[in-house]
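**Student:** need a 3D model of the following:
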Amino acid sequence: MSGMANTSDTSTTETAAQATRSTEEPARNANRSTTPGSEGFKRFIGSNWAERDESLPAAREQAPYAAERRARVSAAFTGIRLIIPAGDMKQRANDTEYPFRAHSAFAHLTGWGADSEPGAVLVFEPSDDGHDTTVYFRERAGRDSEEFYANPAIGEFWIGARPSLAHVAADLAIDTRGIEEFDRVIDAVDTSTLVLREADPAITERVDHARIRFAAEAALSTNASDAPFSIEVGAEHEPDGELARVLSELRLVKDKFEIAELRAAIDATQRGFTEVIEELPRITSEVRGERVIEGVFATRARLDGNDVGYGSIAAAGPHATILHWTRNDGPVVPGDLVLLDAGVERDSYYTADITRTFPVNGTFSEVQRQVYDAVLEAADAAFAVVRPGAIFREVHAAAMEVIAKKTAEWGFLPVSAEESLRPENQFHRRYMVHGTSHHLGLDVHDCAQARREMYLDGELQPGMVFTIEPGLYFQPDDLTVPVEFRGIGVRIEDDILVTPDGAENLSAGIPRTADEVEAWVRGDAAR
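**Tutor:** You can find the predicted model right below:
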């Protein structure tokens, strides 16, 4: 499929990253190519195929929710063209690539998740009624073309059949066009056009060049070129940041579909955690038992969803004191604790984010339970302040009061808990340097580009979903704590929904108290 010619002196003759994808990969391995090229073979492989089922699906469940989100974006950017790419495949090594995941903003506004097409682009084109929205993507190739059998990047023989424009239009309830027509969008770019910069660097570069070209032509047409005209190519376009902010803040409050997906992700995560517990005999028998934990959970994530929502943390013993331990290559030893931080990502991309800490042998030691109960008290204190109208940072503050109190009681701080809580001190944070909460949704750290006054200093609203995850981490070589505390790491993380009259712990069904956790590990049906 050839792209339309672009009149821009900065464009290529083919269409954006899709053209690159279709040509680069075969070239990487041209020296070992064995694809037949005879005319006889081409005629033979292009003939005698059964008719495809061309029946169109009903619109998917999330389609009306995505349409409402697009309407809100349209209202925020009246008269402005918006370009929101899904992104493209990312190279892992030579001709192998990482599994594709569309940009979360694209998925949020289209409802297209794990089955989305690499290189797709959502365009808001200004119209009398606000915007016309269209998804551009590379549809499947005909069987009379060489692409469907000879191109390992996008050919049907290699990656399976791609959908048609009509199929996606019906499925998402949105207009669709072939990616070759996206050149016309680039040709129409003006200085007001906005692009989601981080989603697809190749498309962002094309938009930047097109804006420069438009501004230069406008300057010439108004005789305003007496002074040299220049715009730095690739410079951060400030209004683009406004687009990213709006798209991020749009996700702060979840709709009914999103909440249902998060509940399903949490249910699947609970199954994954339970299966890890059931595999403890095997886990403890392996030299790299943490890898078994990771693998068991990943299997459940792939069975019940798209994948894990982030790199699972399967941290046993002193590894539990390392906040983002994802190497997961250590042993799992009876007498130690395991900190498992993992979440299933649904096909819609909504992910759970849950942490449980449990004793490998089914019984907390006295010190382990002491630490565990302190973290649980901090989690419960944070949950108690969640209600509409509360300020997001108050959740963290409530947890920190408990962390300061406990570490002061144990004699670990050089001052009292009250003194440590002062902004100029914060000594207790040595044992918990991370925050207590973050928003959750399509991204495990959702809404990250929202303004501070909407996030950290924002008021909680019904429909918000976020984590509460206090912890205590005593490094193996930390001389400020007694030796029996060293190497103990505990975190308890739950996913919280703000309701009209308070809050709901969506993950409360996963054992939380020390007694419940011990019974869980021991397989006690009476827990």
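**Student:** C-alpha only now, for contacts and for neighbours.
**Tutor:** Fine.
**Student:** now do Gly489 against Thr321, distance only.
**Tutor:** Using C-alpha to C-alpha, to the nearest Å, one gets 5 Å for the distance from Gly489 to Thr321.
**Student:** spit out the residues that contact those two alike.
**Tutor:** Shared contacts of Gly489 and Thr321, defined by C-alpha atoms under 8 Å, 6 or more residues apart in numbering, are found at Tyr473, Phe474, Gln475.
**Student:** Arg369 contacts Val517, correct?
**Tutor:** No. With contacts counted by C-alpha atoms under 8 Å, Arg369 stays clear of Val517, the gap being 10.8 Å.
**Student:** neighbour count for those two, which is higher?
**Tutor:** Neighbour comparison, Arg369 and Val517: the larger count goes to Val517, with 22 against 17 (by other C-alpha atoms under 10 Å).
**Student:** show me the contacts for the more buried one.
**Tutor:** Here Val517 is in contact with Phe358, Gly362, Pro511 (criterion: C-alpha under 8 Å, 6+ apart).
**Student:** how about the helices in the stretch 401-527 of the chain?
**Tutor:** Here the stretch 401-527 of the chain has its helices, by DSSP state H, counting those that start in this stretch, at 417-420, 514-522.
**Student:** could you also give me the structure for this second sequence? I'd like to compare it with the first:
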Amino acid sequence: MRPRWRPGRQYRALNIQPDEYARRRRQLMRMAGEDAVLLIAAAPERVRNADANWPYRQDSDMHYLAGFPEPESVLALLPGRKHGEVVLFCRERDPEHERWHGESIGTERAVDVYGMDDAFPIDDIDDILPGMIEGRGRVYCHFGREPEFDARLLGWMRRLRQLRGGGVVPKEFVALGHLLHDLRLYKSRAELKLMRASAAMAAEAHLAAMQMALPGRYEYEVEAELLRSMRSRGAVAAFPPIVAAGANACVMHYTANRAMLREGDLLLIDAGAELDCYASDISRSFPVGGRYSREQRMLYELVLEAQSAAIDEVRPGRPFDAAHQMAVRVIAEGLCALGLLEGDADEAIVSGAYKRFYPAKTGHWLGLDVHDVGDYRVAGEPRLLEPGMVVTVEPGIYIPPSDTGVAERWRGIGIRIEDDVAVVKDGNEVLTSAVPKDAGEIEALLAAR
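**Tutor:** Below you'll find the predicted structure:
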């Protein structure tokens, strides 16, 4: 029986607790050393047009270290500081601002609720932070990400030099991602619970979309059902959903979602939910009319075989790219057997001929970002998988309608099957298994609409 999530159901129990955020900060400060300062800025609010902003979403690194949801905030980690190592600069409570925009957290609750050692109004950061930085040897930050923050950081350095007697300015600026993003790669038990919940919500959305994706409807109607399902369960879309009918599925990042669904089409849906900033990512390809054609089913079964073999490679000690190499092998062999590629699989792999129909990679890290942070290679070699890592596995075959080098019956078929897979001690856990992918099961599900 597939999991069902209702508004508010178990959600509060899934939140990351303050002691976990504190543990993350301590671990990061130990890695940086006592002569360092680490600065993490909130994501800025972004204007959509005129005076309308895009929905606010916190910077993933700020969320990972503080769980603090508001813009106009800066987290300063100051290892060894006697008056508290964790300092947050944030908006002060302001009744006039809150009248228009809702209640703010403020400095007092930043300490009492979010576990900061100290908190100051963001308007005072230019006067306070330079003195905290003085005497430290290194500044860890995301220099180059947000021009406004970069300019402010340089301003703090200038102010530090202007201190009476001449302040001691840090000698190094170090990329924060080198340390922080390696920590984010390993998900805790609490994070995995959130990712399972996110996956369950995305699974419900896919199942709801399958039920109403009938001939004569439009891609945007299916998209609306995906979004309705996610929002009704307390989640948002992790990215703009791909709802691609027929030949549109051959466009890797299709997002127009305007075409009509027609009898005989496959519909490729790539959509994920985001819950408390943690993402899921699922793709399924199914027949609008309820049954796969002969050619659609042959290609679908090939992609499913490739995915199954690739998922088997997601286990501790295996290289990250082992899943991709396995998927490429299975797909190349299948395309050669079907006559869509000439020669044998070895030739197709060495020459790259398989990329004509499979130009993508087979997966990516997943977590706070859909394409999550973390190095894929270490010392020039593919990274070995370890428990706590989460990846997607998403092989596909895409035969453009313009490819006259294949028989017409194959053209315009695009298929992707994607699941989220956590590496666990004894193998892997498929977080998104609630959405059927066996061709017979999918046809049975569609027949019951």
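**Student:** how close are the two chains, by TM-score?
**Tutor:** The TM-score (TM-score structural alignment, normalised by the length of structure 2) is 0.89; 431 aligned residues with a C-alpha RMSD of 2.7 Å.
**Student:** about what we covered before: any chance of a PyMOL selection covering the buried ones in the shared contacts of Gly489 and Thr321 of structure 1?
**Tutor:** Here is the PyMOL selection string for the buried members of those, based on 16 or more other C-alpha atoms under 10 Å:
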select buried, resi 473+474+475
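**Student:** for structure 2, which helix is longest?
**Tutor:** When structure 2 is parsed with DSSP state H, its longest helix is helix 189-212.
**Student:** mean deviation of it from structure 1?
**Tutor:** By mean C-alpha distance after the TM-score superposition for structure 1, the fitted helix 189-212 of structure 2 averages 0.8 Å away from its aligned residues in structure 1.
**Student:** which part of structure 1 matches that helix?
**Tutor:** Using TM-score structural alignment, helix 189-212 of structure 2 lines up with residues 256-279 of structure 1.
**Student:** returning to that earlier point: if you rank the contacts of Val517 of structure 1 by neighbours, which is first?
**Tutor:** The most crowded member of the contacts of Val517 of structure 1, judged by other C-alpha under 10 Å, is Phe358 (27 neighbours).
**Student:** wait, a strand at it?
**Tutor:** Yes. Under DSSP: H, G, I helix; E, B strand; the rest coil, Phe358 of structure 1 sits within a strand.
**Student:** who's in contact with Val344 of structure 1?
**Tutor:** Val344 of structure 1 makes contacts with 265-266, 268-269, 300-301, 304-309, 351-353, as judged by C-alpha under 8 Å, 6+ apart.
**Student:** shared with structure 2, which of those?
**Tutor:** Conservation of these in structure 2, assessed by both residues aligned by TM-score structural alignment, their matches' C-alpha atoms under 8 Å: retained contacts are Ala265, Ile266, Ala268, Thr269, Ala301, Asn306, Asp307, Val308, Gly309, Thr351, Ala352, Asp353.
**Student:** neighbours of the fifth one, just the number please.
**Tutor:** Residues contacting Ala301 of structure 1 under the criterion other C-alpha under 10 Å number 24.
**Student:** what do we get in structure 2 for it?
**Tutor:** Aligning on TM-score structural alignment places Ala301 of structure 1 opposite Met230 in structure 2.
**Student:** tell me the spacing between the residue lying farthest from the centre of structure 2 and Trp54 of structure 2.
**Tutor:** Most distant from the centre of structure 2: Gly165, at 47.5 Å, with distances by C-alpha atoms, centre = their mean. The gap separating Gly165 of structure 2 from Trp54 of structure 2 is 45 Å, by C-alpha to C-alpha.
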